[in-house]
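Novice: Have a look; sequence and predicted model below, questions after that.
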Amino acid sequence: MKFSKILLLLLVFPLMSGSNAHKFYVSITKIEYVKEKNSLQIIAKIFTDDIEDALQQRYDSSLSLDTEKETPTTNEVLQNYLLEKIHIKVNGSAVKLNYLGKEYDTDMLVAYLEVVDLKELKTIEIENKVLLEMFSEQQNIIHLKTPTTRRSLILDNDEPRGKLKFN
């Protein structure tokens, strides 16, 4: 009986001592090439408190997301930030990202972007520097889906851009 109590303490103590766990810094961006619409449809999910901190530090300390205090300029500031931090080249040429809007899902900000007038997708180069200036541990995960393939990239401070090739 005494042995089982000691064993239990040895197992539980490390779990309890880790209660000040390190925060996880990540964003997930889903990109889908929709051939019928000649477009890239992009959904970026970012923790609301992290993006709010970045926007406050960069633009306006009184800026607020997902609250009744959100102002009409909040959307414009978010748009500017995302369009500054995310860049895409398709088939070697830079493409224009169109910011469509945002919504909130629990503790995540979900931003919608789109690239139009894409006839084909042979290569795509993605640069995603969202929150990299704020958190050295930040990872921006990219999931790309085409009609025939699925690929993923993990971008961070060491490698903020990646390239995928398709046949």
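Specialist: Yes, it's here.
Novice: Please count neighbours and contacts with C-alpha atoms only from this point.
Specialist: Will do.
Novice: buried set for stretch 142-153?
Specialist: Residues 142-145, 153 are the ones in stretch 142-153 that count as buried (16 or more other CA atoms under 10 Å).
Novice: Next up, a structure to set beside the first:
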Amino acid sequence: MKKFLYISGVLTLFALMSFMNADFYSSMTKVDYIDGSKTLKFTTKMNTSHISDALKINRNTAGFEAEVKKYVNNNFDVYVDNSPKTLTFTGSQVSGETVWVYFETDGVSDISSLKIKNTILLSAFPKQINLVNIAYKGSQKTMNFQRGKEVNEVSF
């Protein structure tokens, strides 16, 4: 019985250790509709090391935040009722292991459908998962994106 417990314990330890080196690749975007200004505001959160590795730029260089903004602009598209929207970047910040990017699109009076193409870090990390949470006039919707599912659409 002691030998069985010993072997079970060792196998459990090895199983737990195998998870220690597994990185979790994800981004999270929050979308808020501001009724007064008819604006969709986006806040995207990414891991600093992951975006730094994907862009092949040191996160401590002066141009890091500008490169991150450009990258997000090239990898995130928004369509309201099948009409493409222009994204305006309003800011970004690096806070330790997190990069925050803020952008918006205006002139959005009503939304019947919202389609998003989100390819953030999908080419760099095969297991990357991108989540988008949308708050629109009291309704909450969630989209997820991964390789093979880069475009998602919700209706309101």
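Specialist: Received the coordinates, thanks. Note that the structure is a prediction, hence the values are computed from the model and not measured.
Novice: quick one on the thing from earlier: closest to Phe3 of structure 1 out of the buried residues of stretch 142-153 of structure 1?
Specialist: Phe3 of structure 1 lies nearest to Leu153 out of these, by CA to CA, at 47.4 Å.
Novice: For Gly162 of structure 1, give me its contacts.
Specialist: When contacts are counted by CA atoms under 8 Å, 6 or more residues apart in numbering, Gly162 of structure 1 touches 125-127, 153, 155.
Novice: State which helix of structure 1 is the longest.
Specialist: Selection of the longest helix in structure 1 by residue count, based on DSSP state H, yields helix 2-17.
Novice: quick one: contacts of that helix?
Specialist: Residues contacting helix 2-17 of structure 1 (CA under 8 Å, 6+ apart): none.
Novice: Please convert the buried residues of stretch 142-153 of structure 1 to JSON lines, extending it with distance to Leu100 of structure 1 and secondary structure.
Specialist: Shown next, in JSON lines, are these (distance: CA to CA, whole Å; DSSP: H, G, I helix; E, B strand; the rest coil):
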{"residue": "Ile142", "distance to Leu100 of structure 1": "19", "secondary structure": "strand"}
{"residue": "His143", "distance to Leu100 of structure 1": "19", "secondary structure": "strand"}
{"residue": "Leu144", "distance to Leu100 of structure 1": "19", "secondary structure": "strand"}
{"residue": "Lys145", "distance to Leu100 of structure 1": "20", "secondary structure": "strand"}
{"residue": "Leu153", "distance to Leu100 of structure 1": "23", "secondary structure": "strand"}
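Novice: Widest-spaced pair of those?
Specialist: Maximum distance among the buried residues of stretch 142-153 of structure 1 (CA to CA): 11.8 Å, for Lys145 and Leu153.
Novice: Secondary structure element holding the one residue sitting closest to the centre of structure 2?
Specialist: Closest to where the C-alpha atoms of structure 2 average out (CA atoms, centre = their mean) is Ser27, at 2.6 Å. Assigned by DSSP states H and E, Ser27 of structure 2 belongs to strand 26-34.
Novice: Would you agree Pro126 of structure 2 falls within a helix?
Specialist: No: secondary structure assignment (DSSP: H, G, I helix; E, B strand; the rest coil) places Pro126 of structure 2 in coil, not in a helix.
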